[in-house]
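K.L.:
Here is a sequence with its predicted model. Questions after.
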Amino acid sequence: MESSLPSTQILDSGESAERKNEAKNYSEVMSTLPKVKGLRGNDFYLYQRFWYAPFSLEGLMSVQEHFNPQSTDIFLASFPKTGTTWLKALTFAILTRSRLSGSTTSSLLTKMPHDCVLFLEFQLAQNPGNRDSAIPLISTHVPYSCLPKSIISSSCKIIYICRDAKDSFVSLWYFVAKLQRSNNVEPLPLEEVFELFCNGIANYGPYWDHVLGYWRASLEFPEKILFLTYEEMMKDTAAHATKLAEFMGCSFTLEEEEEGEVQKIISMCSFEKLSNLEVNKNGKRRLDTSIPIQNSIYFRRGKRGDWENHLTPEMGARLDDIMEQKLKGSGLKLPR
């Protein structure tokens, strides 16, 4: 989960009068919305049926108004902490492989995946020109129904990844807790955050509605939207890397497959490799804001089933029951 400049920072940053007025207008809209206390103890706002932290909502409203995609753009969509970092690494490595004389030259070895593929509602909302036009990848956590109309009506492709809700929740709680502690804020207890999550209150939540939006869209537009699960990707990463390449229009050649290119990319993008890189162990990002983020907090375990070490069996069963009820009749059954 990213963080953007809050309104007060935007207003004091010396940007154009138009940008200042825009930020002021967003704050005025937010003041009219229903709100509750969120995972970080701050206010979450209900906007177009989903809950948002202020920094996410400002960015979303901005791109809904102003963002115009390129026809070749490929959007990597996800709920926070469902495999976003891994999906960014894999797709970036697959798309840029023809540029490389060898895997050791990949930007992934010196930049963390979130700096290789920028977020729509964060970096690009603040600076739309801040992208490499030769790299068509853009990441977003925005629910499908809230995406800018310019994206939905375009020919752009979308790759969506989701995950078992229990593992997603635990990963999200750890991420938020580490982020808060690094800024000398005591995080909310896991049990309290779990209650919020089960009531649909999380940044970009409810989780089940986020998943359902992209699932239904993938059924309606299978040529435009590829729906993936973290668990299935872990089970057969090679097959999914091949599928990703085909969907993005850069299929592996027979020669590449024979030379082991698929496995090279999988190895370079593995949790073990990425988490042990110097940039991801000791680097920081968003140094231009009041809340820099340590790259290491994006890499915790990368395993499935870790929820059992943090939730009681009763908590796990409760969340499973909620997901089963919410997904009932959709044809979607997420791995557990």
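P.N.:
On my side now, so go ahead.
K.L.:
contacts, neighbours, all on C-alpha from now
P.N.:
OK.
K.L.:
in the stretch 101-250 of the chain, which spans are strands?
P.N.:
For the stretch 101-250 of the chain, strands defined by DSSP state E, counting those that start in this stretch occupy the ranges 137-140, 157-162, 225-229.
K.L.:
alright, now check it against this:
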Amino acid sequence: MENNENVLRRKLEMVCGVPLFWSIVEEWAQVESFQARPDDLLISTYPKSGTTWISEIVDMIYNNGDTEKCKRDAIYVRVPFMELIIPGISNGTEKLAKTSSPRLVKTHLPVQLLPMSFWENGCKMIYVARNAKDVAVSFYHFDLMNQLHPEPGTWEQYVEKYMAGRVAYGSWYDHVKGWWEKRKDHPILYLLYEDMKEDPKREIRKVMHFLGKDLKEEVLDRIVYHTSFEMMKENPATNYTMVPNDVMDQSISPFMRKGIAGDWKNHFTVAQNETFNEDYERKMAGTTLQFRTEI
């Protein structure tokens, strides 16, 4: 990588009030004009909400449970990250343009920033949402090791920034609510991370039906096993160990850290939890979207 110091740990920049990695903002015209295809499947999440997990599940369903096919390359090559453009390292839009159909496309964009071509082409979409507290903890550890994002500061500072939406991709609250509302008029399968942890086979079957596939029970069982946290954590095609250490330093925190519901209890103080709950009630008032913070 050329001139690491020019690329890494830079402050986030804004697109329509949403903070994003600086070079995504510089190349926003490329993202905005991205041409979706009618048979694209979009996988959308707020960061640290099970993106790699659902991506591996979908790739396995597309490949009828063939585990060897799913080890053909790293997950971020099999499911390109559309808006991620890093000079000299990655360009999601260019990668996808060269990918043959049917394409799997990953995004973290809030619903209002998604390129229009996805709506115009009626693309199917899967959205996974995870409870706000566990996302905060996971995102903090991710930002500690991910050199592409600004230094996260202390946990106390980070919780404040997170509640205010001053982290990459902006407000968790706006993100999950925006996609929840959009499912009313577009083919979006909206899944909850906690439901996936509770009964992965049930939720994988929902994905299978949504994709119009009919796999045998033994194939579903294989997918459940192959996409368990324990298996994915040891799989070089899913655990991001193929990413250079100077971009993601897994000695600080592994990319696949715990993958559980309720880890927030190990990080939030009583006072932080009370403040967070008050803020949460205010920001989530009026939505039918409900989350569990443990299972």
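P.N.:
Nice, thanks for sending it over. Fair warning: this is a prediction, and the values are worked out from it, not measured in the lab.
K.L.:
rewinding a little: for the strands of the stretch 101-250 of structure 1, give me CSV that also has distance to Lys328 of structure 1.
P.N.:
Output for the strands of the stretch 101-250 of structure 1, formatted as CSV (distance: least, C-alpha to C-alpha, whole Å):
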stretch, distance to Lys328 of structure 1
strand 137-140, 26
strand 157-162, 17
strand 225-229, 18
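K.L.:
Mean neighbour count, those strands: which tops it?
P.N.:
Most buried of those, by mean neighbour count (mean count of other C-alpha atoms under 10 Å): strand 157-162, with a mean of 25.
K.L.:
so where is that one in structure 2?
P.N.:
Counting by TM-score structural alignment, strand 157-162 of structure 1 pairs with residues 124-129 of structure 2.
K.L.:
cool, and stretch 138-147 of structure 1?
P.N.:
Under TM-score structural alignment, the match for stretch 138-147 of structure 1 is residues 105-114.
K.L.:
Stretch 303-310 of structure 1 too?
P.N.:
Taking TM-score structural alignment, stretch 303-310 of structure 1 hits residues 260-267 over in structure 2.
K.L.:
before we move on, back to that, closest to Asn309 of structure 1 out of the strands of the stretch 101-250 of structure 1?
P.N.:
Closest of the strands of the stretch 101-250 of structure 1 to Asn309 of structure 1 is strand 157-162, at 20.7 Å (criterion: C-alpha to C-alpha).
K.L.:
quick revisit: how far does the match of stretch 303-310 of structure 1 stretch from start to finish?
P.N.:
Using C-alpha to C-alpha, to the nearest Å, the end-to-end distance of stretch 260-267 of structure 2 comes out at 14 Å.
K.L.:
what do you get for stretch 193-209 of structure 2?
P.N.:
First-to-last residue span, stretch 193-209 of structure 2, C-alpha to C-alpha: 18 Å.
K.L.:
How about Asp167 of structure 1: what's its closest non-neighbour residue?
P.N.:
In space, and not counting its chain neighbours, Asp167 of structure 1 is closest to Trp307: 5.1 Å by C-alpha to C-alpha, 6 or more residues apart in numbering.
K.L.:
What is the burial count for Lys37 of structure 1?
P.N.:
Lys37 of structure 1: 14 surrounding residues under other C-alpha atoms under 10 Å.
K.L.:
OK, contacts around it?
P.N.:
43-44 (C-alpha atoms under 8 Å, 6 or more residues apart in numbering).
K.L.:
Likewise for Tyr46 of structure 2?
P.N.:
Tyr46 of structure 2 neighbours (C-alpha under 8 Å, 6+ apart): 108-110, 128-129, 169, 172, 175-176.
K.L.:
distance of the aligned residue in structure 1 for it from Ile161 of structure 1?
P.N.:
When structure 1 is aligned by TM-score structural alignment, the residue opposite Tyr46 of structure 2 is Phe79. Here the criterion is C-alpha to C-alpha. By it, Phe79 of structure 1 lies 8 Å from Ile161 of structure 1.
K.L.:
elements contacting the longest helix anywhere in structure 1?
P.N.:
In structure 1, taking DSSP state H as the definition, the longest helix is helix 165-182. Using 3 or more C-alpha pairs under 8 Å, 6 or more residues apart in numbering; DSSP states H and E as the contact test, the elements touching helix 165-182 of structure 1 are helix 190-198, helix 313-327.
K.L.:
Output those in TSV; the columns should cover distance to Phe299 of structure 1.
P.N.:
Formatted as TSV, those follow (distance: least, C-alpha to C-alpha, whole Å):
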stretch	distance to Phe299 of structure 1
helix 190-198	19
helix 313-327	23
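K.L.:
Tell me which of the ones you listed sits nearest to Lys157 of structure 1.
P.N.:
If we rank these by C-alpha to C-alpha, the stretch that ends up nearest is helix 313-327, at 24.1 Å.
K.L.:
ok, and for the closest one, which residues are buried?
P.N.:
Buried residues in helix 313-327 of structure 1, defined by neighbour count with 16 or more other C-alpha atoms under 10 Å: 315-316, 319-320, 323, 327.
K.L.:
Now check Leu277 of structure 1 against structure 2: what is it aligned to?
P.N.:
So, by TM-score structural alignment, Leu277 of structure 1 is matched to Asn235.
K.L.:
what about that match, how many neighbours?
P.N.:
Other residues close to Asn235 of structure 2 by other C-alpha under 10 Å number 16.
K.L.:
And for Ala261 of structure 2?
P.N.:
Neighbour number of Ala261 of structure 2 under other C-alpha under 10 Å is 21.
K.L.:
Roughly how far does it sit from Lys124 of structure 2?
P.N.:
Applying C-alpha to C-alpha to Ala261 of structure 2 and Lys124 of structure 2 gives a distance of 27 Å.
K.L.:
Then Trp172 of structure 2?
P.N.:
22 Å.
K.L.:
Arg166 of structure 2 now?
P.N.:
30 Å.
K.L.:
repeat for Thr227 of structure 2
P.N.:
22 Å.
K.L.:
ok so, going back, what sits in contact with each of Phe79 and Ile161 of structure 1?
P.N.:
With C-alpha under 8 Å, 6+ apart as the test, Phe79 of structure 1 and Ile161 reach no residue in common.
K.L.:
Tyr190 of structure 2 matches what in structure 1?
P.N.:
Looks like Tyr190 of structure 2 aligns to Phe227 there (TM-score structural alignment).
K.L.:
and if you look at Arg292 of structure 2?
P.N.:
Using TM-score structural alignment, Arg292 of structure 2 sits opposite Pro335 in structure 1.
K.L.:
Wait, a strand at that match?
P.N.:
No - assigned with DSSP: H, G, I helix; E, B strand; the rest coil, Pro335 of structure 1 falls outside any strand and is coil.
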